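>>> Structure, please.
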Amino acid sequence: MAVAGADEMPRQFPKVTLSDVDEEVRLLAEKVYASALKEEENKDAISMYTVPEDCPIGLQQAKDRELLRELAEQHSEETAKRKKSLKMIRSQSMQIPVCVDWARATPTPLVSPSSTCPSIPDNFPEYQRVTISGDYCAGITVEDYEQAAKSLLKALFIREKYSKLAYHRFPQTTARFLRSAENLKWREEDEVLPDICPCPREGEDPYSMENIPENLNYELKMRDGIIHVYENATAVRENRPHCLPYPDLETFAIDMTHVLAMIADGPTKTYCHRRLNFLSSKFYLHEMLNEMAELKELKGVPHRDFYNVRKVDTHIHAAACMNQKHLLNFIQTTYKTDAERVVLEKAGQRLTLKQVFNNLNMDPYDLTVDSLDVHAGRQTFHRFDKFNSKYNPVGASELREIYLKSDNYIKGEYFALLIKEVAHDLEESKYQHAEPRLSIYGRSPEEWESLAHWFIQHKVHSPNMRWVIQVPRIYDIFMSRKLIPNFAKMLENIFLPLFEATVNPQKHKELHVFLKYVTGFDSVDDESKHSDHMFSYKSPKPEQWTTGENPPYSYYLFHMYANIMVLNNLRKERGLSTFQFRPHCGEAGSITHLVSAFLTADNISHGLNLKKSPVLQYLYYLAQVPIAMSPLSNNSLFLEYSKNPLREFLHKGLCVSLSTDDPMQFHYTKEALMEEYAIAAQLWKLSTCDLCEIARNSVLQSGLSHQEKKHFLGSDYLKDGPKGNDIRRTNVAQIRMAYRHETLCNELSFLVDAVKSEALGSQT
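Purely as a prediction, here's the structure:
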């Protein structure tokens, strides 16, 4: 891995002060917060935009009011000028030229008949396109259209800022349009990508401790909940941190305020709602017109079908990565071979496996999957507490301690064997990969060394697995047990060992090796848990958070992101791998969770609550924020399968993938990921192209290295549209890829054109 030069790195975090925020924006944001807190009491609350209108009289009155307003504005001279400028802009040069080889793959709606398009290469498939003609086609007044466009572009600029600072991905297409809005030219060297360690080659030792970088002996100190790096003790005393970007809580709160205000802004909601409806209808027409052509393309691909395209389980927890039958067989096997082995120390007494089962009054040979009782059912719906208890086989925490923990009396041996058996099944399948979550709690800084030692001692590495660290949001439990003095100590226990292993890897060799295979961080817990604290720039610093109350979700996310961002910049400077932030988000709870994640996360898991907010859903589409969805998991916990928005999101063009979450609780077969695909395909009548598109998305949003993605998706996978798709590897039709790219470009062009037309109108 090459060491990045100083000029390549985003060294400063651009700060914003409260004086830069309009009073109206602040009030709108507070309104959203207040309504979100109120809505938490009603778990079934759904936005008016996601269900059919139940009041036809009210709908008609709203339409009449809008019609009268539009008629009045049609006579406005100013409006006429704006419409004229919009029409002129969209008829001159509709889109940013992305690539000259297939110019017809740029969006065609609203291009004037007089505009010329270079010819399509012979090997590029032709298909039927849907064209909408008119002036600006927004379906709302020009003023509302321009206001919505400015708000949406501002939100995209904010996400781009946070993504680039943390070395998270930001889509090239969206970045091109943002540069166009600034009247700048997009440069390839401006693109920022995560730097992930490639999988060891065959014959290489994945646990080798050779060629470890030298120690820097930098000083590390936590300030305001964020680890700061200093070159020496003098720099610490003078408070001169090493040249890295350090996030600012006030700036983040203000940026979040801008996005929150958009959610409550009427014109923006209307615009986003209409565009999302259009995207859904447009895909329906595309499917009707081109389904057979896509299928014909796929039939012509040799040695590639849905079964042998790469799929990644982008969201799975290591402690539940096996199905219930697998766990039952493993328990019975270990009892048969290790009955007299000491496996547990409880209250100062050492117990053999046989004694443990005797104390539980059970014989392992009589166990069944029903008596094991780890499967979620109807009784867990909206009962996260009951779901968590399913991690205890036969309801016994002792068995969880023995079989599903990495830090126990037997040093996590059984847990490692279980994971290795799951990894072996993945390797046998060849085309399936997984990203299991391992827990770091923040109780003690020794957790990292213990986990790294477990990983290396038991040789848990697999070429078909990448690891994500999950941090449960359970500060309140630690405080109630007086394990930590404040929230800052929990953050320090989580992140300080990582900084130490980055600065002085020779002193932490095992952790350095383990971090090669860790690709990201997750924030987990029950999102529906209520917090009385409203996150803002006035929120106390982590060192001052000494109450027993759990910090709100946004507070957790900011401080996790902030430390990951500083850590990534430090590791990039040292030529080491970087990490992605991939929190659980939008499964339940407040809509504000999705706003926090929009700013801070590389990708999210679940995202169900996007259904409640057309503005956020449209932003997640424009920014192509990856979403790992788990319909079977949601079906048992929060949302019936038939109501899951995955199919709706896929049709609109959001970047969604399928994942299992917890096979032990939700699945029956040995191949849990294939079970997810099979049920989704049957219930929603997904085509082969749909399934392969979801599989391709899973590889793109995964923590696999650049080299692996090139092998699985094609050498040009980073390019946009059909140019970035190798159908021989992905089995996704070029027609589908062209449609997705054209549609995204078209939506982005609406926003850019609105800004340019306003600027043009102000000049005339």
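>>> C-alpha from now on. contacts and neighbour counts both.
Fine.
>>> now Met629: how far from Ala318?
Remark: distance between Met629 and Ala318 (Cα to Cα, to the nearest Å) = 17 Å.
>>> same thing with His303?
Counting by Cα to Cα, the separation of His303 from Ala318 is 33 Å.
>>> okay, the two: which has more neighbours?
Just comparing His303 and Ala318: by other Cα atoms under 10 Å the higher neighbour count belongs to Ala318, 25 against 10.
>>> The more buried one contacts Ile419, correct?
Yes - applying Cα atoms under 8 Å, one finds Ala318 in contact with Ile419, separated by 7.3 Å.
>>> Contact partners for the closest residue to Leu220 other than its chain neighbours?
Counting by Cα to Cα, 6 or more residues apart in numbering, the nearest residue to Leu220 once its immediate chain neighbours are dropped is Val229, at 4.9 Å. Contacts for Val229 (Cα atoms under 8 Å, 6 or more residues apart in numbering) come out as 218-221, 241-242.
>>> those helices in the stretch 351-500 of the chain, which residues are they?
Here the stretch 351-500 of the chain has its helices, by DSSP state H, counting those that start in this stretch, at 353-359, 369-372, 384-389, 397-403, 413-429, 446-457, 475-480, 487-503.
>>> Save those helices as JSON lines, and put in mean neighbour count and distance to Tyr167 too.
Below are the helices of the stretch 351-500 of the chain laid out as JSON lines (neighbours: other Cα atoms under 10 Å; distance: least, Cα to Cα, whole Å):
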{"stretch": "helix 353-359", "mean neighbour count": "16", "distance to Tyr167": "47"}
{"stretch": "helix 369-372", "mean neighbour count": "15", "distance to Tyr167": "43"}
{"stretch": "helix 384-389", "mean neighbour count": "16", "distance to Tyr167": "34"}
{"stretch": "helix 397-403", "mean neighbour count": "19", "distance to Tyr167": "36"}
{"stretch": "helix 413-429", "mean neighbour count": "18", "distance to Tyr167": "29"}
{"stretch": "helix 446-457", "mean neighbour count": "18", "distance to Tyr167": "23"}
{"stretch": "helix 475-480", "mean neighbour count": "18", "distance to Tyr167": "28"}
{"stretch": "helix 487-503", "mean neighbour count": "22", "distance to Tyr167": "17"}
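>>> Rebuild those helices as a markdown table, extending it with distance to Tyr739.
Putting the helices of the stretch 351-500 of the chain into a markdown table (distance: least, Cα to Cα, whole Å) gives the following:
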| stretch | distance to Tyr739 |
| --- | --- |
| helix 353-359 | 59 |
| helix 369-372 | 46 |
| helix 384-389 | 40 |
| helix 397-403 | 48 |
| helix 413-429 | 32 |
| helix 446-457 | 44 |
| helix 475-480 | 46 |
| helix 487-503 | 43 |
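>>> run this one through as well so I can compare:
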Amino acid sequence: MVRKNRSLFFVGYDSYSESPSASPILLDDLDGNDDTPDQVLAFDACAGIRSQLQERNSRALKLKGASAGGDLNLDDLDMIPLNTKFDVQMEMGSPMAMPPETLPPIKPLTAKDLAYSSLAHLPSYFFEQIHFHVERKCLLDMCKLRRNYLTISKQDALACSQSQSAKPSQKNLGRIKDETLRTAHLLDSNEENNLTSPRDSSYIIQLCNGHVDVPTFIEYRQNFERCLRIIQDRSLSKFSEKRLQYLLNKFPVFQYLNSKKEMRQSKNVPHKDFYNCRKIDLNLLLSGCFSQWQLTEFIWSKLKKEPNKIIYQTSNGRHITLIQLFKVDFEEANTFSSGLKIIDDSFLEWYKVIYLAKYHLINSDSETFIDPRDKQFRHYLIAKTFLEFDNCINGEYLSELLQTFLIKPLETSKYQLCQLSVDFQFYFHNGNSDVDNWWMVFANWLNHYDLFSKNIRWNVRISRIYPALYHTGKIKSFQDYLDLIFKPLFNTKSYIHKSLGPILSKFLSRIASFDLCIQDSDDYVWKQFTNVDCPPENWTSNGDNPTISQYMYYVYANLAKLNHIRHALHQNTFTLRSSCSSTSMNRTSQFSNTLNFTEHTESTLNNFLLSSGGFLNAENLWNAPPPLVYVFYLSQIPMVMAPLNSIVDSKATIAQDQCPVGLVLEPPKPYKMNPFMKFFEMGFRISLSSESILYNHSYTKEPIIEEYSVAASIYRLHSADLCELLRNSVITSGFADTLKNKWLGTSLVSHNYFMENIGFVDNWYDCKPDTSLDHNVPAIRRQYRSKTLAGEWQLVIS
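Below is the predicted model:
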């Protein structure tokens, strides 16, 4: 077990060099019962609040006595003056209006006035007594439960670091002092002999056989339903909604009062502005990492240089050349004219809706799905030839596109990096299963074309396509689906003798996270209702798709097992991330028989409990229950959004009957309907991503710069806002902690300077009094975020 007694501090600092302005809040020591009444909780420092409370109670007694004495009669209601807007103008704006000699009586505040009152930041129980069926401290229990799940699976930043600490009793270990982290740790001085000891070998064999202390699925389901009951409490929902509204209204006031100070502090940092700060695209898809015009220009250049290159072979042995691909009916006559926009909107929509959902994830013969005489066959060949790495030309064109339009620009630009997301494809070859799998094929492709880059980390996307695999007859249960993903990585002999090869090891060392994608095209309708508590080897269910919770838990359990093995081998570990589809809000979850909730709530709560890497497509979090959104803020869980990717303006050329089952084509939404700015103002740990440049109609060579520039122009963001977003993208990324130390001046080792917590599991400390020289986020902005978060925690745990 790792770090059982871990404490989380929230400290408000007056300056980075001085001591804290208030004593820190130790959350782990506040689990006991507090007998302090609600009326006096942390509000003694506010002037006049206690007197207002007494005044309100006295007025309530007077009103009660008056009503009992009969002073107020219903017949007197017609004598109540009805003031109009003209009367108010005459009293307040007319020069002839005389001020009243006596002040009007103060009207007592009620719960209905909170939304419009200047005291809306005060909790609701200050004005009326709300009886919580679920205490606010349960939010702290949910966060602690999340931290336990993440530390057990070694998803915390200390476990994910590149260099792991070894046991002092092992041989061939040299003591090396790391000046950057100011700590001493043990590194292996002879890697070849590290795994030859019987103790290490037996321990790794035990890990591969499943000896990992991970909570069972039944226990996880109980914890899930417990958290679900907490977030469904009505009084807690009202409390969370008011706190979120307060956070949203507080930030503009802070900017109005401190914008000049922030601007002055930003200008004091020389040679460090938005363009000179590190910026990381956390979720850029390999299937769309170049723009539409770049792909079109590349195709025309290949048609001029090598028109007779064979790019496909049909099942009957016929070869199709590159020039034949762009001829009508694949004949010699009626060729396409030069300058034609080959990659048009119709192809992009077919590629996104049809190809990526049906043909991309399963590596099989396409002619069983598409008739070669169909017009969609040309679209399929274009996607297979230029946008796939495993094809007739061994992914040559995709490697050139990736090298030309992504890797070289990133390496040329010092301050741009990305985490590139690739879809895991399911192979059904009859060859050697230890070599002929997706892991080895993709790693060999990267190594063959030298696509490894220091500016790129990889994310592996896992899709919920169990029904499609089941109906092919290649798998018989949900366990077979999981084995296709993780079994090549759990080969005990391969780990002990390192027969997986240095190429695969090199690729695994550059993987940051595993992403479980909940998409609109996922199968939803069940033909038979199977008990979800059954083990995955018993889940056949006639091809029905398992629930989101089953996917999340079993991916989490296998990832925890893999992380324990890699941690024992002193290698980097991986984090888990997930997304949420927009159509899941209208789908009832099938995970519970006693509680009613949607798949949207299910996927969001699963991400909160099991994912350390963050929440993808965070636009959909806006529609989650308020307590769940509020606890995302309290935990500072990383979130990734791509506003430009949600406003694609393409014509609907795909018929609804051609779409996958359950997918409804929705019209695009305008940019300002994206809740990105609201999340940022509240203080969520959010960052921007390009996601898929292919659909954004981008005409620049720096899409991540374009993403931030559009947001800055629409929302009028200044330097402090942009630099804060960039810092969020770096500190929540999957790059090594030593690089974050160099870029941001932060460390996982405790220091006496500013500290911030991310995900309720990782504490990052500043290594020097003022780190704004590294990221140019003003100190006053960081103090505001820290004090606001500490105030919310004080309100929750009181």
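>>> related to what we said a few turns ago, okay, the residue nearest to Leu220 of the first structure and Tyr162 of the first structure: tell me how far apart.
Applying Cα to Cα, the value for Val229 of the first structure to Tyr162 of the first structure is 20 Å.
>>> Distance-wise, check the counterpart of Gln265 of the second structure in the first structure relative to Ala733 of the first structure.
Gln265 of the second structure maps onto Glu297 in the first structure, with residues paired by TM-score structural alignment. From Glu297 of the first structure over to Ala733 of the first structure the distance is 6 Å, taken as Cα to Cα.
>>> which of these two has more neighbours?
A count of neighbours by other Cα under 10 Å puts Ala733 above the other of Glu297 of the first structure and Ala733, at 27 against 17.
>>> which ones are touching the residue nearest to that one when sequence neighbours are not counted?
With sequence-adjacent residues excluded and distances taken as Cα to Cα, 6+ apart, Ala733 of the first structure is closest to Glu294, at 5.5 Å. Applying Cα under 8 Å, 6+ apart, we find Glu294 of the first structure in contact with 689, 733-736.
>>> same question, Thr519 of the first structure
196, 466-468, 578-580, 703-704.
>>> now with 7 Å?
Under the criterion of Cα atoms under 7 Å, 6 or more residues apart in numbering, the contact partners of Thr519 of the first structure comprise 196, 466-468, 579-580, 703.
>>> How about Leu469 of the second structure?
Counting by Cα under 7 Å, 6+ apart, Leu469 of the second structure has contacts Ile475.
>>> Centre of the chain to the helix or strand hosting Leu789 of the second structure, how far?
Per DSSP states H and E, Leu789 of the second structure falls inside helix 779-797. Here helix 779-797 of the second structure shows a centroid-to-chain-centroid distance of 22 Å under the convention Cα atoms, centre = their mean, to the nearest Å.
>>> Going by neighbour count, list what's buried in it.
If you call a residue buried by 16 or more other Cα atoms under 10 Å, then helix 779-797 of the second structure has these buried ones: 779-791, 793, 795, 797.
>>> which one among these gets closest to Lys678 of the second structure?
Taking Cα to Cα as the measure, Lys678 of the second structure lies nearest Arg785 of these, at 14.7 Å.
>>> The closest one matches what in the first structure?
Taking TM-score structural alignment as the alignment basis, one finds that Arg785 of the second structure is matched in the first structure by Arg740.
>>> roughly how far apart are that match and Trp684 of the first structure?
Between Arg740 of the first structure and Trp684 of the first structure the computed distance is 20 Å (Cα to Cα).
>>> Kindly report the same for Gly377 of the first structure.
If you measure Gly377 of the first structure against Trp684 of the first structure using Cα to Cα, the figure is 22 Å.
>>> ok, and what's touching stretch 693-704 of the first structure?
Contacts made with stretch 693-704 of the first structure from outside it, assessed by Cα under 7 Å, 6+ apart, are listed as 310-312, 314, 466, 519, 626, 655-658, 709, 730, 732.
>>> Would you enumerate the residues in contact with the equivalent of Pro670 of the second structure over in the first structure?
Under the alignment defined by TM-score structural alignment, Pro670 of the second structure is paired with Glu640 of the first structure. With contacts defined as Cα under 7 Å, 6+ apart, the neighbours of Glu640 of the first structure are Asn634.
>>> Identify, from the contacts of Val229 of the first structure, the entry nearest to Tyr475 of the first structure.
Sorting those by how near they are to Tyr475 of the first structure, with Cα to Cα, puts Lys221 at the top with 21.0 Å.
>>> in which helix or strand would I find that closest one?
Per DSSP H and E: Lys221 of the first structure is located in strand 219-223.
>>> what does that strand contact?
227-233.
>>> Wait, a strand at Ile704 of the second structure?
No - with DSSP: H, G, I helix; E, B strand; the rest coil as the criterion, Ile704 of the second structure is helix rather than part of a strand.
>>> Alignment lookup: it to the first structure.
For Ile704 of the second structure, the aligned residue in the first structure is Leu673 (criterion: TM-score structural alignment).
>>> For that match, which non-adjacent residue is spatially closest?
Counting by Cα to Cα, 6+ apart, Thr660 is the residue found nearest to Leu673 of the first structure once chain neighbours are left out, at 5.9 Å.
>>> I figured the one you found was touching Glu675, is that so?
No - contact between Thr660 of the first structure and Glu675 fails when scored by Cα atoms under 7 Å: they sit 8.7 Å apart.
>>> So if I had to pick from these two, which one is more boxed in?
With neighbours defined as other Cα under 10 Å, Thr660 of the first structure and Glu675 compare such that Thr660 has more, 29 against 17.
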